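Asks: based on what follows, work out the 3D shape:
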Amino acid sequence: MKLLIASDSHGLTEELIELKRRYGGEMDAMIHCGDSELRADEEAIRDFLTVRGNCDYERKFPLDITKEIGDSKIFVTHGHHYNVKMTLLNLSYKAKEVGADFVFFGHSHILGAELIENTLFLNPGSLLMPRGRTERTYAVVEKNGNTIRVSFYTDKHRELEDLRQEFSL
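Replies: Next up, the predicted model:
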């Protein structure tokens, strides 16, 4: 399974179109964790699994998505309803409730990945306004058997190799 995760693009369109052009054919899913500030019918966000963030007014985007991809269950949310800027505890309760293997969220604009009780929690950072680092980022998650590889990339598609992580289940 191979997934692209982006978030907090706040009105950007060319960057999302470029991600689709570059990765569209090789990903099992392309995910946007909210605050796109786009309408659901706009070309840039079409083909992404997209949730509604606190800056989104498009009601066609759900607050949360739970979806099975391959043999994994993913949960996608923006994170503002789970207080992710303060703690992952609320989000971890929701992950257990839905049986998620992967939890993708945004809101804080701070990239990171952490395996908690065999569930991967990942924030891809922001494509527009990163916090904690200067690079505008997105993430690619690959699962092969019991190994998960997380790679973070800049908006110019350069891998931040020092942030690459591998997790064993």
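
Asks: when you work out contacts or count neighbours from here on, use the C-alpha atoms and nothing else.
Replies: Fine.

Asks: end to end on stretch 31-51, go ahead and measure it.
Replies: Start and end residues of stretch 31-51 are separated by 9 Å (C-alpha to C-alpha, to the nearest Å).

Asks: for stretch 22-42, same thing?
Replies: One end of stretch 22-42 sits 18 Å from the other (C-alpha to C-alpha).

Asks: for Lys85, helix, strand, or coil?
Replies: coil (DSSP: H, G, I helix; E, B strand; the rest coil).

Asks: how close does it get to Ile110?
Replies: On the measure of C-alpha to C-alpha, Lys85 and Ile110 end up 9 Å apart.

Asks: of the two, which one has the most company?
Replies: Per other C-alpha atoms under 10 Å, whichever of Lys85 and Ile110 has more neighbours is Ile110, with 18 against 13.

Asks: setting aside sequence neighbours, what's the nearest residue to that one?
Replies: In this structure, Ile110 finds its nearest non-sequential neighbour in Gly125, 4.7 Å apart by C-alpha to C-alpha, 6 or more residues apart in numbering.

Asks: mind checking which helix or strand that neighbour is in?
Replies: Here Gly125 is covered by no helix or strand, with elements defined by DSSP states H and E.

Asks: let's see this one next to it:
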Amino acid sequence: MKAFIISDSHGLESELEKVIHRHREEVDILIHCGDSELEEGHSALKGVNVVKGNCDFGSDFPDDLFEKVQGVGIYVTHGHLYNVKMTHVPLSYRAEEKAAQIACFGHSHVAGAFVENGVIYINPGSIRLPRNREEKTYCICEYHKTKATVTYYDYDGKIVTDMVYHFEVN
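Replies: Presented below is the predicted three-dimensional model:
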């Protein structure tokens, strides 16, 4: 299973389309973790699973979603409803409730991935306003049987070499 994950594009349109188009044919699912600031049905979000962020006013996007892709449960939320800037505990409870193998979130604009209690947590960062790094990032997660790799890319599609994570999963 291969998932494209992006978040916090904050109104970018052509830039978002460009990044998604670059990977659309090589992944099984496209995910936007909120704060797109675009309307549902916008061409930049065609075929993308999108959740509502705290800056997505008036949107009809759901607060969260759960998808099974090739048997892998993926939970997606923006993170503001789970206080992810302070702790990951409420998010971990929700991921556990959903029986997710992967939990995707944004909100903090801080790119990173980690495993806790067998769940891979992924924040793709931001392609508009990154925090803690210069690179404007998004990522791709490849999940196969007992191994997962989360690879971060900068806006131009170059791998961010110090942000490639390898995980052993159950």
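
Asks: is it true that the residue nearest to Ile110 of the first structure touches Thr134?
Replies: No - with contact taken as C-alpha atoms under 8 Å, Gly125 of the first structure and Thr134 are classed as non-touching, separated by 10.5 Å.

Asks: which one's more surrounded, the two?
Replies: Each of Gly125 of the first structure and Thr134 has its neighbours counted (other C-alpha under 10 Å); Gly125 has more, 33 against 9.

Asks: ok, Val169 of the second structure - contacts?
Replies: Val169 of the second structure is in contact with 118-119, 145-148, counting by C-alpha atoms under 8 Å, 6 or more residues apart in numbering.

Asks: pick out whichever of these sits closest to Gln70 of the second structure.
Replies: Lys145 (10.4 Å; C-alpha to C-alpha).

Asks: count the residues that sit near that closest one.
Replies: If you count neighbours by other C-alpha under 10 Å, Lys145 of the second structure ends up with 11.

Asks: same deal with Glu39 of the second structure?
Replies: 16.

Asks: what's stretch 27-36 of the second structure in contact with?
Replies: 1-12, 20, 24, 47-56, 69, 76-78, 104-107.

Asks: which of those fall within helices?
Replies: Ile20 (DSSP state H).

Asks: buried ones from the contacts of stretch 27-36 of the second structure, can you make that a ChimeraX selection?
Replies: In ChimeraX, this line selects whichever of the contacts of stretch 27-36 of the second structure come out buried by 16 or more other C-alpha atoms under 10 Å:
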select :2,3,4,5,6,7,8,9,10,11,20,24,48,49,50,51,52,53,55,56,76,77,78,104,105,106,107
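
Asks: just the contacts of Val169 of the second structure: which are in helices?
Replies: Those of the contacts of Val169 of the second structure lying in helices (DSSP H): none at all.

Asks: who are the contact partners of the residue nearest to Ile110 of the first structure?
Replies: Gly125 of the first structure touches 6-8, 106, 108-112, 131, 136-138, counting by C-alpha under 8 Å, 6+ apart.
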